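K.L.:
Sequence first, predicted coordinates after that:
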Amino acid sequence: MSNNLKIALITGGNRGIGYELVKQLAMRGFKTILASRDSETGHEATQKLKELNLDVSFMAMDVDNQKSIREAADIVNKKYGRLDVLINNAGVYLEENKKLVAMDPSILERTMLTNFFGAYHVIRSFIPIMEKKGYGRIINISSEYGAVSAMSYSGVGAYKLSKFALNGLTQLVAAEINGDIKVNAVDPGWVSSDMGGPSAPRTPRQAAESILWLATVGSEGPNGGFFRDGKQIAW
């Protein structure tokens, strides 16, 4: 395999922003892995992109399942021996419109499992592959709801806490990492997708473009930052 071939993996790549990120990275010449827990929609999405002559392959990976993540990392390591870009996009929004202390605790637990622990286990499993080459770009898809200021008003408590924790994880891992490996968080804005609903003002394509510059940023680029539309925003 050519040494300059760059490999990218996107979780939750079967729809919405994730699908658009897979497409855009493949159009930029990356060998792109579309990871999704749902094999059927994952295969369908991959097939659609292959028909556009894009170098996309499907990988079944459930970010709620550590064994599934470890197996996926093993496959990437054995097959390619490298991973240049990792985008933690898989996420859930299970909100009941109730106060955090009044909602069913399982809502918070399931939200944290996917949005925080999912990203944590994915990073933990794939970072060693990046460390082998001393290079990598990790992008965590967060939300303005994860900002500290969002904690001072009520509503969507489970989702907010999960993104708040993801933002903290971004900063901690960025501080711990060596080599040219950069870890950043992005708020894609309110996007028309299954999660954002049809009235959202931004298209997945606009959201993807606001994220992808971090995938190819040079060694002088940011590490441990939070961004919206290419500009740093407050944690």
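P.N.:
Everything's here; your move.
K.L.:
CA atoms for contacts and neighbours, from now on please.
P.N.:
OK.
K.L.:
Pick out the residue closest to the middle of this protein.
P.N.:
In the chain, the centroid-proximal residue (Cα atoms, centre = their mean) is residue 88; its distance is 1.8 Å.
K.L.:
got another, please set it beside the one above:
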Amino acid sequence: MARIFITGSAGGLGLNAARALLQQGHEVVLHARDESRLASAGAARDQALGTVVGDLADLTETSRVAEQADQFGPFDAVIHNAGVYSGNQIFAVNTVAPYILTALMARPRRIVCISSGMHRSGTPDLQGIDWTNAATRPAAYSDSKLYVTALSAAAANRWPDVESNAVDPGWVPTRMGGRGAPDDLELGHVTQVWLATRESSEDHVSGGYWFHQQRRQPHPAVNDVGFQTELLDALERHTGFALK
């Protein structure tokens, strides 16, 4: 049995992952932006080990999410699932929040960051980036997913004892993906569930970018140690928290 924390798990892929993990007998801690969102998790909320509430677009609330979650830890895995596709909060939710939680929470055995195939269209240029206002970047979503994928790789490099991986769940018909999304919703959560619960006897798997349980080649900047360092430095300056 594993103990797993999933951000943004009151709906969509996060809730699907939570349901699958609960069905397998694992302990799951759910997260939502507010109590009303948690109510939509239905039976999963009743079956969960606990719940955490906080708006990941806000630095202070994200810090509180880390504190709340740690009360249920230590975790075998943390799945950074929460994400937004549009609006000024793209960087705050998609990149800054996973960084803060990774920096502040007790270190889990495994970290899984939800990426996107669109990260390949992102730019590794961090000059002049405003983490609080995505309107300043024309391809903010792609950039945010490039950054969180590089964050996952950086954690793998810094912490050899932790398995840290990024997952492209595909373009699936969730509230964010839209009803016309062409990929299989049922496959959208499988890889992150697998990475979070792999048997400990299996080989150490870390620093990967995955699509449907197959390792894929990410944007070249993801594994560029120089870019990883630049990204972590920028996030530390913005948040005041260091990834140690």
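P.N.:
Thanks, I have it. Since the model is a prediction, treat every value here as computed from it, not as a measurement.
K.L.:
picking up where we left off before, please name the spatially closest residue to the counterpart of the residue nearest to the centre of structure 1 in structure 2 (chain neighbours excluded).
P.N.:
Per TM-score structural alignment, the equivalent position to residue 88 of structure 1 in structure 2 is residue 80. Ranked by Cα to Cα, 6 or more residues apart in numbering and with sequence neighbours excluded, the top spatial neighbour of residue 80 of structure 2 is residue 113, at 4.8 Å.
K.L.:
Likewise for residue 200 of structure 1?
P.N.:
residue 192 (4.7 Å).
K.L.:
I'd like the distance between the equivalent of that neighbour over in structure 2 and residue 193 of structure 2.
P.N.:
Mapped onto structure 2 by TM-score structural alignment, residue 192 of structure 1 lines up with residue 173. For residue 173 of structure 2, the distance to residue 193 of structure 2 equals 19 Å [Cα to Cα, to the nearest Å].
K.L.:
helix, strand or coil for the residue nearest to residue 80 of structure 2?
P.N.:
strand (DSSP: H, G, I helix; E, B strand; the rest coil).
K.L.:
Contacts only, for it.
P.N.:
79, 80, 81, 98, 148, 149, 152, 164, 165, 166, 167 (Cα atoms under 8 Å, 6 or more residues apart in numbering).
K.L.:
hang on, the earlier thing: pretty sure the residue nearest to the centre of structure 1 contacts residue 8?
P.N.:
No: contact between residue 88 of structure 1 and residue 8 fails when scored by Cα atoms under 8 Å: they sit 11.1 Å apart.
K.L.:
what residues does stretch 50-61 of structure 2 touch?
P.N.:
Applying Cα under 8 Å, 6+ apart, the contact partners of stretch 50-61 of structure 2 are 28-35, 45, 62, 64-65, 68-69, 72, 89, 92-93, 97, 239.
K.L.:
Which residue range of structure 1 does it align onto?
P.N.:
Mapped onto structure 1 using TM-score structural alignment, stretch 50-61 of structure 2 spans residues 57-68.
K.L.:
End to end on the matching stretch, go ahead and measure it.
P.N.:
Chord length of stretch 57-68 of structure 1, first to last residue, is 17 Å (Cα to Cα).
K.L.:
what comes up buried for that stretch?
P.N.:
57, 58, 59, 60, 61, 62, 63, 64, 65, 66 (16 or more other Cα atoms under 10 Å).
K.L.:
What is the neighbour count of the closest residue to the fifth one other than its chain neighbours?
P.N.:
The reference is to residue 61 of structure 1. Distances taken as Cα to Cα, 6+ apart place residue 37 nearest to residue 61 of structure 1, at 5.0 Å, with adjacent residues excluded. Around residue 37 of structure 1 sit 20 other residues, with neighbours defined as other Cα atoms under 10 Å.
K.L.:
Residue 37 of structure 1 maps to what in structure 2?
P.N.:
Match for residue 37 of structure 1 (TM-score structural alignment): residue 33.
K.L.:
ditto for residue 201 of structure 1
P.N.:
Applying TM-score structural alignment, one finds that residue 201 of structure 1 aligns to residue 182 in structure 2.
K.L.:
Over to residue 23 of structure 1?
P.N.:
So residue 23 of structure 1 corresponds to residue 19, using TM-score structural alignment.
K.L.:
Check the mean deviation of the one helix or strand that match maps to from structure 1.
P.N.:
Per DSSP states H and E, residue 19 of structure 2 falls inside helix 12-23. Averaged over the aligned pairs, helix 12-23 of structure 2 sits 0.8 Å from structure 1 after superposition, using mean Cα distance after the TM-score superposition for structure 1.
K.L.:
Buried residues, that helix. List them.
P.N.:
Residues of helix 12-23 of structure 2 classed as buried by neighbour count (16+ other Cα under 10 Å): 12, 13, 14, 15, 16, 17, 18, 19, 20, 21, 22.
K.L.:
how close does residue 106 of structure 1 sit to residue 113 of structure 1?
P.N.:
10 Å.
K.L.:
So for these two, which residue has more residues nearby?
P.N.:
Higher neighbour count among residue 106 of structure 1 and residue 113: residue 113, with 19 against 11, using other Cα under 10 Å.
K.L.:
Could you check which residue of structure 2 pairs with the more buried one?
P.N.:
Residue 113 of structure 1 maps onto residue 92 in structure 2, by TM-score structural alignment.
K.L.:
Grab the nearest non-local neighbour of its match.
P.N.:
Spatial nearest neighbour of residue 92 of structure 2, chain neighbours left out: residue 57 (5.0 Å); criterion: Cα to Cα, 6+ apart.
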